[in-house]
Every structure is written in C-alpha cells, then in structure tokens.
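A.B. asks: attaching a predicted model along with its sequence, questions to come.
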Amino acid sequence: MHDIKMIREDAAGFDAGLARRGILPLSCEILELDEQRRAALAKLQELQAERNAVSKKIGEAKRNKQDSADLEAQGARIRAEIEALDAEGPRLDGLLRDTLAKIPNLLDASVPEGRDETQNKQEKLWGTPREFAFASKQHFELGEALGLMDFAGAAKLAGSRFTVLKGALARLERALGQFMLDTHTGEFGYSETVVPLLVNDATMYGTGQLPKFAEDLFATTDGRWLIPTAEVPLTNLAAVEITPATKLPLRMTALSYCFRSEAGSAGRDVRGMLRQHQFSKVELVSVTTPEQSWDEHERMTRAAETVLERLGLPYRRMLLCAGDTGFSAAKTYDLEVWMPGLGTYREISSCSNTLAFQARRMNARYRAGEGKPDFVHTLNGSGVAVGRALIAVMENYQNEDGSITVPEKLRSYMGGLERITAA
C-alpha cells in the first residue's frame, strides 16, 4: 500500500515510479479522490459544529419560552446532511483504499530497466554444469523409469499438475525440506514455525495477494484461502502489532505446502513437477527496521544460496528488471538452478524486499524507545522451493543406468542411502 502523504508531496515522482513498471500516471485520479474525501471530512466537521451551535440555541429558546420551530427545522436539515456525509465519507475512504491496493510497489533505484525476464541482470554465477558422457534425461523420465514418480495416479486422484512420489523419492523430498530447515535455523538464526495453510481475506490482503491476484488462488467454500506461499501467514504474524525495535529483526522460516491455480500458464511446463497446483517450499521471512532491510535482503539471499551450494547445484543470481519484479517487491533477486534435462537455468528462489509496502497494508509497526511508531520493513524469500530442488538433484545427480546418486549432505537424512535405484 502506498502512503497518500507521499503522493501528495511528490505526485510527479510517484507517476515516474509507476512508469518504470509500464503503468500510466495515476496521481491525478488518486489525489482527486483524496481531495473529495478530505472535503467531505471537512464539511462533516463543519456541519457537526453547526449542529452543536443550533442545538445550543434551541435549548436557550426553550428555556426562555421562545419559538424554536425555525431552529428545529434548521437542525433537522443539518442532521440529514450529516447522515448523508456519514455514508459518503466511508465510501470515499473505501474507494481510495481500493484504488491504492491495486497499485504495485515502487521500485528501488538499483532495479534495472527492462520489459521482461529476458532483461534481468546476472549478478553471480556459481558452479559449473556437469558434462554428461550420456544423454541426460528430464526428471519425469527418470522418476517414471524408477517407478517412484506417478503422474497418471495423481491425475486419477486430482487432475493435472499433481504428482505422487513414492519410496526413496518421497523420502528425498522430505530430506530436502529437513536439510533446508536445519540449515536456516541452525546457521542463519531463523525461527522454525508451523503455520495454517488456510487463511482469511485480511491475511491475503496484507501481503498483496488480494484483491489483484484472486484468480491465482484457491478459495474454500467457507470464505478462506489456501496459501500460495508461507510468506502470507508468516508475514502477517506482525500485522496490527507494534514491535519494540530491540526485538528486530524477526526471522522466521516454515516448511509448508503451497497451492496455486497457475491461472494463465496453460501449455507451460505441462510435463513433470516444474509447475504444480500443490508443492512444498521452505519460506524465509524477515521483519526489520527500515535501516536494517537492505542488509537483511543480502543476508536472506545468501542463506538461500548456501542451500544450493551445499547440495552442489550450479546456480546463478539474477537481479530482476523493472518489468519482471513482482507486485509487492521493491527489489528482487531470483536464484536460478541449472537443470541438465532442460539444458537451462530455472528459478528456484525469489528473495524480495517489500520495504513498508506490506506493512502499511497490514498495519505492522515498530517503536524505537519512546518514539512514535513507524512501519516495519518486510522481506520474503524461498529457502528454497523443495519440489524444484528435488528436480535439480535428480537431473544433476543422474547416472547412465537411470539411478540417482544422493548428495552427501542428504545421506544422513536418507538413512545412509547413497543411490536411488528402481523400486
């Protein structure tokens, strides 16, 4: 959510920021609504003062046994106007709030210009993709040949974009999640958290999923939503709270299932596990003071990179351009892992600083000493997507006979298993 005071003070700067995202100027529309709202409030206060004055005169007239009919008629007229404004004020408040709620965050100055993902900037390259002495396969070819990945069975149960994992592959997915949690809690100071997978409207609104992205979500029949990422409940734990500055930064992590409708992705990644309606992910969330947030962004990204490095998975860090940065983010790094079966890098983590954008939506604040409360900054990142990590391990550690070598860092989570073979 944007600060209306900032738009009043620098309308041209606000419009210039939106232009970087390809959005036409909106400040005139917003400020006109704001002026109507403020005028209605001023008129309401004026009428309330006038009503009080007339009421006082009516009281005096009655005490003096004077005719008060004209004054009472005037009072009735004022009450009618107040009742109309009592409805108009909230209507204008809601209209302004709804308008602001649909506008994305302004971008940090360090975000490069660009229309789409082809213009993202590579900031780091780690590891060398393995050269295979045989034709490498994609994860779904490996998994089905091993008898441990069942897409037909999942389709029978739930339709397309679901997967049933069995045996050692099911355990490998669990091992990846546990390894990530242990790394983030043990080395980076994140607090392990178990969160609800169903949340209410206010929670979705707070992190920016509603109202703009409703079609990307799954809704229940009782008015709740399945979370698209644990960022949603984790970040909202700070909603409507005033946290002492001495307790910041707050760092939380959760391994959860995530649910996305994948609206608009028809025909993309239809085979395998790359784009699923249900998937597991380890999420990282930080709540900080404004002074801490940029250092925290780098720290969070480094925590996600450490997971990939420990697993020996080549990756690159990409700074997203203006046209590819998400709705709530002021700046985002994507980590893209090498997928031998596809012969390319694919996103496995996004680490974003939203500044005060989400905090303003959810009224999440902090207080330094006895000072006035101010909005916190919130950050979120994948630490990392477990399903895509499973794919990357399968493809990077595949053997010519179709088996999969278990990375050393995961073997203790796999009961000492070193190689996954056919069931």
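C.D. replies: Arrived safely, thanks for sending. Numbers count the residues shown, from 1 in each chain.
A.B. asks: CA atoms for contacts and neighbours, from now on please.
C.D. replies: OK.
A.B. asks: ok, Gln119 to Asp324 distance?
C.D. replies: Going from Gln119 to Asp324 by Cα to Cα, to the nearest Å gives 9 Å.
A.B. asks: next: Leu250.
C.D. replies: 28 Å.
A.B. asks: for Gln358, same thing?
C.D. replies: Distance from Gln358 to Asp324, by Cα to Cα: 19 Å.
A.B. asks: mind checking which of these two has more residues around it?
C.D. replies: Each of Gln358 and Asp324 has its neighbours counted (other Cα atoms under 10 Å); Gln358 has more, 28 against 18.
A.B. asks: contact partners for that one?
C.D. replies: Going by Cα atoms under 8 Å, 6 or more residues apart in numbering, Gln358 touches 1, 206-208, 328, 377-378.
A.B. asks: checking it next. Helix, strand or coil?
C.D. replies: Under DSSP: H, G, I helix; E, B strand; the rest coil, the three-state class of Gln358 is helix.
A.B. asks: can you get me a residue count around the closest residue to Pro112 other than its chain neighbours?
C.D. replies: Spatial nearest neighbour of Pro112, excluding adjacent residues (Cα to Cα, 6 or more residues apart in numbering): Cys321 at 4.8 Å. Burial of Cys321 is recorded as 26 neighbouring residues (other Cα under 10 Å).
A.B. asks: my guess is Cys321 meets Arg115, correct?
C.D. replies: Yes. Counting by Cα atoms under 8 Å, Cys321 touches Arg115, with 7.3 Å between them.
A.B. asks: presented hereafter is structure B, for comparison with structure A:
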Amino acid sequence: MHDIKAVRADPAAFDAALARRGMPPVAAAILAHDEARRAAQTAQQEKQARRNAIAKEIGMAKRQGGDTAALEAEAVGLRDEMAALDAAAAEAERGQTGLLEALPNLLDAEVPEGRDETANVVLHQQGEIPDFPFAPKQHFEIGEALGLMDFGTAAKLAGSRFTVLKGPLARLERALGQWMISLHTEAHGYTETSVPLLVNDATMYGTGQLPKFADDLFRTTDGRWLVPTAEVPLTNFARDEIILEADLPIRLTALTPCFRSEAGSAGRDVRGMLRQHQFAKVELVSVTTAEESAAEHERMTRCAERVLTDLGLTWRRVMLCAGDTGFGAARTYDLEVWLPGQGAWREISSCSNCRDFQARRMNGRYRPKEGKGTVFLHTLNGSGVAVGRALIAVLETFQQEDGSVRVPDVLLPFMGGISRIG
C-alpha cells in the first residue's frame, strides 16, 4: 500500500514512478477520491459543530419557555445531512483504497529499466557450466528411467501439474528440505517456524496476494486460502503489532508445502516438476527497520546463495528489471541455477525487499529507540530455496552416464547411507 501523503505531496513523481512499471497515470484519480473524502469530512465536522450549537440554543430556549420547534427541525435536517456526508466520505475512501491497493510497490532507483525478463541484469555467476561426456538428460527423463518419478499416478490422483516421488528419490527431496532448514537455523540465525497452511483474507491481503491475485490462489469452501508461500503467514506475524526497535531484526524460516493455481502459465513447463500446483519450499522472512533493510536484503540473498554453493550447483545472481519485478517488491534478486538437461538457466530463488509496502497494508510498525511515535516496518522475503527445483538441479547436475545420480556430500547425513540413486 502507498502513503496518500506522498501522492498528495508530488503526484507527478508518483505517476512517473509507476510509469517505470508500464502503468498509466493514476494520481489524479486517487486525489479526486481523497479530496471528496476530505471535503465530506470537513462539511460533516461543520454540521456537527452547528448541531452542538443548536443543542445549547434549544436548552437555553426551553429554560426561557421559548419555542424550539424550528431549532429541532434544523437539528433533524443536519442529522440527515451528516448521515449522507458520512456515506459520501466512506464511498470516496473505498474508491481511494481500491485504487491504492491495486498498485504495485514503487521501484528502487537502481532497478534497471526494461519491460520483461530479457532486460534483467546478471550480477554474478558462481561455478562453470558443466561439460558432460554424454548427452545429459532432463530431470523427468532421469526420474522416470529410475522408476522413482511417477506422473501418471499423480495425474490419476490429482490431475496435471502434480508428481509422485518414490523410494530414495522421495528421501532425497526430504533430505533437501531438512538440510536447508537446518542450515538457515544453525548457520544463518533464522528461527524455525511451523505455520498454518490455511489463512484468512486479512493475511492474504497483508502481503499483497489479495485482491489482485485471487485467481492465482486456491480457496477452500469455508473461505480460507491455501498458502502460495510461507511468506504469507510469516510476514503477517507483524500485522497490527508495534515492535520495539531493540527486538529487530526478526528473522523467520519455515519449510512448508506451497499451493498455486498457475492460472497464467497454461502451456508453460508442462513436462516435469518445474511448475507444479503443489511444491515444498524453505522460505526466509525478515522484518527490520528502514535503515537496515538494504543490508538485510544482501544478507538474505547470500544465505540463499550458500544453499546452491554448498550443493555444488552452478548458479548466478540476477537483478530483475522494472517490468519483471513482482507486485510487492521494490527490488528483487533472482538466483538462477544451470540445468544441464535443459541447457538453460532457471529461477530457483527470489529475494525481495518490500520496504514498507506490506507493513502499510498490515499496519505493522516499530517504536524507535529514540524519538516519539511509531514507524512502519520494512519486510523482506526470499526462497531459501524451492525444494522441488533444487531436486531438479541435483538430478540434472549429478546424473551419471549409467543413469544413476550421485548424492551431494552435504545431503549424505540425511540420506541414511544412500550416496548414489540407481
């Protein structure tokens, strides 16, 4: 959500900032609702002052035995006019809020210009693209050949975009999640958290999924929503809270299933596990101050990068351009991993600084050590990382010519003695 005071202060700058995302001017429409609301409220206050004065006049007239009929009629008229003004103010506020809540976050000045992912900027690459002495296979070819990845049974059970994993491949997926959550809690200082997978409207609204992205979500018959990422419940810990600055930063992590309808991805990544309705992910969330959020963004991204480095994968950090940066983010780094079977870079993590955009929606604030009042928090989120995509990368990177897969060393303690899946 945006600060209406900032729109009032410089509407042209606000429109220019949104234009970087390819959006038309909207400040004038927002301010029209704002002015209508304020005018209605001012008129209502004036009429309330007149009603208060009338009440005194009626009291004085009655004490003197005078006729109060005209004053009482005027008071009734004012009451009705105030009710109409109250409705007008509420309608104007709904219009203003409706416009503001549909607008994406304003971008950091360093975000590169560009309309789509082709304008993203590669900042760093870790590792060399591996050279195989044989033609590397894609993950689903490896998994199906091993008899451990079953898309047919998944389709029978649930439909398309689901996968059944079996035996040591299912254990490898579990090992990845367990190792990642252990790394982030033991080495990176995140607090492991178990959260609800079903949340209410207010929770989805707080992180920006509602109302704009309802079609991308799964909703239950009782009005709850399946979480698309643990970012949603974790970030909402700060909703309607006032946190002491001394207690910041707050760093939380959770390993959860995630559920997405993939409404806008028809025909994309149909084969394999790249784009699923259900997948596991280790999420990282930080809540901090405005002064520390940029440094926290770098720290969080390095935590996610360590996962890929320790697994022995080839990866790169990419800064997303204006047209590819997500709705709630001011600045986003994507981590892309090289998939030898596909011969392509694919996203495996996104780390975003949302600044105070989500906190304004959630009314999440902190009390500074010095000074009075409260300040909106800054929130950040990142994948640390997506378990299914990490599994894909491990299968394709560590595949052997005989069709087996070597287990990365860091996962061996979680594999019960299995060092090779064949």
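C.D. replies: Great, that's in hand. Source: prediction; values computed, not measured.
A.B. asks: any idea what the TM-score is?
C.D. replies: Once superposed, the chains reach a TM-score of 0.99 (TM-score structural alignment, normalised by the length of structure 2), with 421 aligned residues with a Cα RMSD of 0.7 Å.
A.B. asks: just the ones in helices from the contacts of Gln358 of structure 1, please.
C.D. replies: Within those, residues falling in helices by DSSP state H are Gly206.
A.B. asks: of the contacts of Gln358 of structure 1, which is the most crowded?
C.D. replies: Of all these, the highest neighbour tally under other Cα under 10 Å goes to Thr378, namely 30 neighbours.
A.B. asks: can you pull the contacts of it?
C.D. replies: Here Thr378 of structure 1 is in contact with 235, 285-288, 293, 353-356, 358-359 (criterion: Cα under 8 Å, 6+ apart).
A.B. asks: repeat that for Lys281 of structure 1.
C.D. replies: Contacts of Lys281 of structure 1 (Cα under 8 Å, 6+ apart): 177, 229, 255-258, 382-387.
A.B. asks: isn't there a helix covering Arg130 of structure 1?
C.D. replies: No. Arg130 of structure 1 is assigned coil when assessed by three-state DSSP, not a helix.
A.B. asks: pretty sure it is touching Glu395, no?
C.D. replies: No. The pair Arg130 of structure 1 and Glu395 does not pass the contact test of Cα under 8 Å, sitting 10.1 Å apart.
A.B. asks: for Ala49 of structure 2, give its distance to Ile58 of structure 2.
C.D. replies: 14 Å.
A.B. asks: for these two, indicate the residue with more neighbours.
C.D. replies: A count of neighbours by other Cα under 10 Å puts Ile58 above the other of Ala49 of structure 2 and Ile58, at 19 against 12.
A.B. asks: out of everything not next to it in sequence, what's closest to the residue positioned nearest the centre of structure 2?
C.D. replies: Central residue check for structure 2 by Cα atoms, centre = their mean: the C-alpha nearest the mean position is that of Thr207, 5.4 Å away. Leaving aside its sequence neighbours, Thr207 of structure 2 sits nearest to Gln358 (Cα to Cα, 6+ apart; 5.3 Å).
A.B. asks: what's the answer for Phe140 of structure 1, then?
C.D. replies: Per Cα to Cα, 6+ apart, closest to Phe140 of structure 1 is Gly272, 5.2 Å.
A.B. asks: quick one: neighbours of the one you found, just the number.
C.D. replies: Counted with other Cα under 10 Å, Gly272 of structure 1 comes out at 20.
A.B. asks: host element of it?
C.D. replies: Counting by DSSP states H and E, Gly272 of structure 1 is held by no secondary-structure element, helix or strand.
A.B. asks: wait, doesn't it sit right on Leu142?
C.D. replies: No. Under the criterion of Cα under 8 Å, Gly272 of structure 1 makes no contact with Leu142, lying 10.5 Å away.
A.B. asks: may I see the buried residues of stretch 103-110 of structure 2?
C.D. replies: 103-108 (16 or more other Cα atoms under 10 Å).
A.B. asks: ok, so of the residues you listed, who is nearest Arg20 of structure 2?
C.D. replies: Comparing those against Arg20 of structure 2 with Cα to Cα places Leu107 closest, at 7.9 Å.
A.B. asks: what does that closest one correspond to in structure 1?
C.D. replies: Matched by TM-score structural alignment, Leu107 of structure 2 corresponds to Leu107 in structure 1.
A.B. asks: where do the helices of structure 1 begin and end?
C.D. replies: Assigned by DSSP H, structure 1 shows helices spanning 4-9, 11-20, 27-63, 69-101, 139-146, 151-158, 167-187, 201-206, 231-236, 293-310, 357-362, 386-396, 408-411.
A.B. asks: Serialize the ones you listed to a markdown table and add fields for distance to Leu125 of structure 1.
C.D. replies: A markdown table is the format used below for the helices of structure 1 (distance: least, Cα to Cα, whole Å):
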| stretch | distance to Leu125 of structure 1 |
| --- | --- |
| helix 4-9 | 38 |
| helix 11-20 | 27 |
| helix 27-63 | 40 |
| helix 69-101 | 37 |
| helix 139-146 | 23 |
| helix 151-158 | 33 |
| helix 167-187 | 21 |
| helix 201-206 | 34 |
| helix 231-236 | 27 |
| helix 293-310 | 11 |
| helix 357-362 | 30 |
| helix 386-396 | 16 |
| helix 408-411 | 21 |
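A.B. asks: need the contact list for Ala90 of structure 2.
C.D. replies: Counted by Cα under 8 Å, 6+ apart, Ala90 of structure 2 has contacts Arg37.
A.B. asks: can you tell me how far Val232 of structure 2 sits from Thr97 of structure 2?
C.D. replies: Val232 of structure 2 is 21 Å from Thr97 of structure 2, by Cα to Cα.
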